[in-house]
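# here is a sequence together with a model predicted from it:
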Amino acid sequence: MSPRLRAGVMAAIAVLLADQASKLWLLFSFDIAGRGAVRVTSFFDLVLAWNTGISYGWFQTGSASGHALLLGFKVIAVVVLAIWMARAQTRVVTVALGLIIGGAIGNAVDRLAYGAVVDFAHFHVKFGEKDLSWYVFNLADTAIVVGVAALLYDSVFGEPAVKAP
């Protein structure tokens, strides 16, 4: 395995482990379900949200066939991303894809174990009388967003792809 591919695989494993460890700790040691929302700072709370859909709660489903469809889509996406990662020519792209793969697998583990994805991070801010609130998310979601941002960065500022003659 090349050092570049190893970096992508290690990124995926690190995200998967950190994501699952944070969720297990919050669910079973911290008992976030029993505590309810916990204010950490004036702009950040820990709060348990079960997401039966995909990103931002889209396509919510409670049915077994809906869960199977979402898992099937995730498996296909991970396989396609893994093939892309194996063929990637730069470390940035390889690690970015590793972050996305690790996040996707982390959320898939939740769906298999609990029937929904465990979300817990909630950022919010108050401007006068107006409350601005972001979606509740987890470490896997963060890794996916960072991975996509790195792919966008590489597509704009990275080396142009060279086509074989």
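Great, that's in hand.

# can we go C-alpha only for contacts and neighbour counts from here?
Will do.

# how many other residues sit next to residue 73?
11 (other Cα atoms under 10 Å).

# check residue 13 too.
19.

# then residue 127?
Counted with other Cα under 10 Å, residues neighbouring residue 127 total 7.

# so how far is residue 162 from it?
49 Å (Cα to Cα, to the nearest Å).

# biggest strand in this protein by residues?
Ranked by residue count and defined by DSSP state E, the top strand of the chain is strand 117-127.

# what does it rub up against?
The contact list for strand 117-127, computed with Cα atoms under 8 Å, 6 or more residues apart in numbering, reads 23, 42-52, 107-108, 110-111, 131-138.

# immediately after it, which helix or strand?
With elements assigned by DSSP states H and E, the helix or strand that comes after strand 117-127 is strand 130-133.

# helices and strands around that following strand, which ones?
Packing partners of strand 130-133 (3 or more Cα pairs under 8 Å, 6 or more residues apart in numbering; DSSP states H and E): strand 117-127.

# in addition, the following structure is provided for comparison:
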Amino acid sequence: MQQVEADPSRPEAVRPPGTARWYPQVLTLAVVIVLVDQLTKFWAVSALTGREPFPLLGDLLSLRLLYNPGAAFSIGTGVTWIFTIVAAVAVAAITRAAWKVRNRAWAVALGLLLGGAATHLLDRLFRAPGFARGHVVDFIDYAGFFVGNVADICLVVGGALIVLLYLRGVEIDGRRDRP
């Protein structure tokens, strides 16, 4: 068997197989989510302001514009600035964790979380009523139980994927801690 010396100009030759960096993919997915979320919110504000809820699937799913100063289910409406800080910390922590990703599923999960957290942070920082007190635009009404947006969907799916990866024993670096 012929031995080949590693060429330092080729990163794949220096790193062991299967350790490709997924950081750019995490960031790209997050940027796409921010764009889609903000565009759908722009559409919702322009199309749904002053209108009655618009049913999509009977009473199960409809479009209804709300401005949420709190967290899920409008919890903490009087402390919007705290959610701004929490979103900023989440964005920083997820961005840092994303640097360690060596697994496609983890890259998708963290990209979903980063995109959702970043777009909520943008809402908190730049929407009315003012800097760091902004209200999140919600417009997808789930049978009257709660109203959310694209970022919320990404946060839930990303969180569920992380739980699944944890239960399957898949580490952020791609290793398995269980057979």
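The structure has been received and is ready for your questions. All of these numbers come straight from a predicted model, not from anything done at the bench.

# before we move on, the earlier item: just the buried positions in the longest strand of structure 1, please.
Of the residues in strand 117-127 of structure 1, those buried by neighbour count under the rule 16 or more other Cα atoms under 10 Å are 117-123.

# residue in structure 1 matching residue 71 of structure 2?
By TM-score structural alignment, residue 71 of structure 2 lines up with residue 54 in structure 1.

# what's stretch 90-105 of structure 2 aligned against in structure 1?
Aligned by TM-score structural alignment, stretch 90-105 of structure 2 falls on residues 77-92 of structure 1.

# map residue 150 of structure 1 onto structure 2.
Counting by TM-score structural alignment, residue 150 of structure 1 lines up with residue 161 in structure 2.

# nope, residue 19 of structure 1 is what I was after
Matched to structure 2 by TM-score structural alignment, residue 19 of structure 1 sits across from residue 37.

# any idea which helix or strand carries that match?
With DSSP H and E as the criterion, residue 37 of structure 2 is inside helix 23-48.

# for that helix, buried residues please.
Quick answer for helix 23-48 of structure 2 (16+ other Cα under 10 Å): 23, 25-27, 29-31, 33-34, 36-38, 40-41, 44-45, 48.

# contacting residues around stretch 109-117 of structure 2?
25-34, 87-88, 90-91, 94-95, 98, 150-152, 154-155, 157-159, 161-162.

# try 6 Å this time
26, 29-30, 33-34, 87, 91, 151, 154-155, 158, 161 (Cα atoms under 6 Å, 6 or more residues apart in numbering).

# mean shift of that stretch relative to structure 1?
With mean Cα distance after the TM-score superposition for structure 1, stretch 109-117 of structure 2 departs from structure 1 by a mean of 0.8 Å once superposed.

# helix/strand/coil for the aligned residue in structure 1 for residue 122 of structure 2?
Alignment note (TM-score structural alignment): residue 122 of structure 2 maps to residue 109 of structure 1. Put simply, residue 109 of structure 1 is helix when judged by DSSP: H, G, I helix; E, B strand; the rest coil.

# count of residues packed around residue 109 of structure 1?
Per other Cα under 10 Å, the neighbour tally for residue 109 of structure 1 reads 18.

# just residue 113 of structure 1 next, same as before
Neighbour count of residue 113 of structure 1, defined by other Cα under 10 Å: 10.

# so who does the match of residue 19 of structure 1 touch?
With the criterion set at Cα under 6 Å, 6+ apart, residue 37 of structure 2 makes contact with 150-151.

# ok, 10 Å please
31, 43, 115-116, 119-120, 137, 149-154 (Cα atoms under 10 Å, 6 or more residues apart in numbering).

# next one: residue 151 of structure 2
33-34, 36-38, 112-120, 138, 157.

# skip the chain neighbours and tell me the closest residue to residue 60 of structure 2.
Counting by Cα to Cα, 6 or more residues apart in numbering, residue 143 is the residue found nearest to residue 60 of structure 2 once chain neighbours are left out, at 4.3 Å.
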